[in-house]
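>>> the sequence isn't on hand, but the structure is:
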């Protein structure tokens, strides 16, 4: 059987590496919540991180739906230059008790719309910051079903929920995992808001009084990227090794 030439071997190896990178790229381009976890019962600030994954159009609108099965009494948005934010509320079947006060409605959706001439361009991302609380003490996670709209009319629906034991869905919804506060510490990841702030929910008052936790650098996307890099390096290393062996074999035969 005729063997491949050194040049053809290297070409095949590099093509395989490029294919791996191309396949791995879209898998890491999800809309996510950062940081990805917070303490049950407390307040926190998170960023909805939105990458633009369309090579021909920019993102011009983001709609984040908040779960009403675990409503949040205090929801505030941080002003973002170039974007207009609107907040929708829904009446609750059962009032929430927050600092001794009844809260009868909660934010159900936040929409950011780009001003004229503004967009998340191809190859870029944007973070949309929100403070939330008090987080439920009886839930392990909060799912934020999200719609990402492009200037060409395309809409990507990040609404699929992951299930244990099954592969990650193609368009997973952003998820904030909730964990029990460490023993001996008060519930909450940040300072407690006042009763009036908890009942507000409009999110037009600028930066929140709660401090945001440090960003989670060890995200799933980062792990996938590092895995892909390892695969690519291995493929290229194998190709270089094959070329070296062939050159040595050719030199000894002459």
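Noted; the coordinates are in hand. Computed from a predicted model, the values in this text were never measured in an experiment. Numbers count the residues shown, from 1 in each chain.
>>> alpha carbons only for contacts and neighbour counts from here, please
Noted.
>>> what distance separates the start and the end of stretch 76-91?
Across stretch 76-91, the terminal residues are separated by 18 Å (Cα to Cα, to the nearest Å).
>>> and for stretch 67-78?
20 Å.
>>> and that stretch, how far out from the chain's middle?
Counting by Cα atoms, centre = their mean, to the nearest Å, stretch 67-78 is centred 18 Å from the centre of its parent chain.
>>> buried sites along it?
By 16 or more other Cα atoms under 10 Å, the buried positions in stretch 67-78 come out as 67, 68, 70, 71, 72, 73, 74, 75, 76, 77, 78.
>>> got a list of what the fourth one touches?
Translated: residue 71. Taking Cα atoms under 8 Å, 6 or more residues apart in numbering as the criterion, residue 71 is in contact with 106, 107.
>>> here comes the other one, which I'd like you to weigh against the first:
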């Protein structure tokens, strides 16, 4: 009977752990951008990773909205077998300069629709790759609001903005964090101090070769001396053996 409280306690702990796992599972199964960061002003390729959260339905469509407050002049999708990608463009209120040219429109939405027989089934995920650029230099992040459609008609809207200092929303929008490009500068003194010039490399190689040669020569000499010593010892044992045989014959 004394074990009953212990069993109850263990049951409570297990139930609590199961609850934590159950809560953590859905929380981590977001539509995300992979990798989650890129360099400002550059081009990058990212994957929109879509996990299937339903136990009974399958994902058959993904819509990703691109922010027009920071338009991207170049957007390209990577062909994905079993899925058809449709790209929509919108006219910009203010043209942007890209490589010296005015760009008056930009991609506003990409929609991937599953072909017949294709789906993201329960327990599976799919990645949709896109090439983007040039990335803006006046913001630290870009949010891509996404809509995930299931074959039972359910639509999950991944559109909530994550705000600093506040808990993550239930359906956060995929976010790409942008980092500043490293400042262009000449080689630092520290870098110069570690730079090896061809002449120095040649001298070092010669020194190393010379050292190796000396080491090999020394090793050969040592082995030679050892051989002589072993020979002398062997000869000594041979002489002693002959003397013992002679003494035995004389007696």
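Arrived safely. Computed from a predicted model, the values in this text were never measured in an experiment.
>>> sorry, back to before: how about JSON lines for the buried residues of stretch 67-78 of the first structure, with distance to residue 110 of the first structure and secondary structure added?
Shown next, in JSON lines, are these (distance: Cα to Cα, whole Å; DSSP: H, G, I helix; E, B strand; the rest coil):
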{"residue": "67", "distance to residue 110 of the first structure": "12", "secondary structure": "coil"}
{"residue": "68", "distance to residue 110 of the first structure": "13", "secondary structure": "coil"}
{"residue": "70", "distance to residue 110 of the first structure": "16", "secondary structure": "coil"}
{"residue": "71", "distance to residue 110 of the first structure": "14", "secondary structure": "coil"}
{"residue": "72", "distance to residue 110 of the first structure": "13", "secondary structure": "coil"}
{"residue": "73", "distance to residue 110 of the first structure": "14", "secondary structure": "coil"}
{"residue": "74", "distance to residue 110 of the first structure": "13", "secondary structure": "strand"}
{"residue": "75", "distance to residue 110 of the first structure": "9", "secondary structure": "strand"}
{"residue": "76", "distance to residue 110 of the first structure": "10", "secondary structure": "strand"}
{"residue": "77", "distance to residue 110 of the first structure": "9", "secondary structure": "strand"}
{"residue": "78", "distance to residue 110 of the first structure": "12", "secondary structure": "coil"}
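>>> can these go into CSV with extra columns for distance to residue 35 of the first structure?
Listed next are the buried residues of stretch 67-78 of the first structure as CSV, based on distance: Cα to Cα, whole Å:
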residue, distance to residue 35 of the first structure
67, 18
68, 21
70, 19
71, 20
72, 18
73, 20
74, 18
75, 17
76, 17
77, 16
78, 16
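>>> for those residues, which one is nearest residue 167 of the first structure?
residue 67 (23.3 Å; Cα to Cα).
>>> my guess is that closest one contacts residue 144, does it?
Yes. With contacts counted by Cα atoms under 8 Å, residue 67 of the first structure reaches residue 144, the gap being 6.6 Å.
>>> name the nearest residue to the residue nearest to the spatial centre of the second structure, sequence neighbours excluded.
Relative to the mean C-alpha position of the second structure, the nearest C-alpha, by Cα atoms, centre = their mean, is the one of residue 35, at 7.6 Å. Distance criterion Cα to Cα, 6 or more residues apart in numbering; nearest residue to residue 35 of the second structure, sequence neighbours excluded, is residue 46 at 6.2 Å.
>>> burial count for the one you found?
If you count neighbours by other Cα atoms under 10 Å, residue 46 of the second structure ends up with 21.
>>> tell me the contacts of it?
Residue 46 of the second structure sits next to 33, 34, 35, 129, 130, 131, 132 when contact means Cα under 8 Å, 6+ apart.
>>> so the fifth one is in which element?
It stands for residue 130 of the second structure. Secondary structure from DSSP states H and E places residue 130 of the second structure in strand 125-133.
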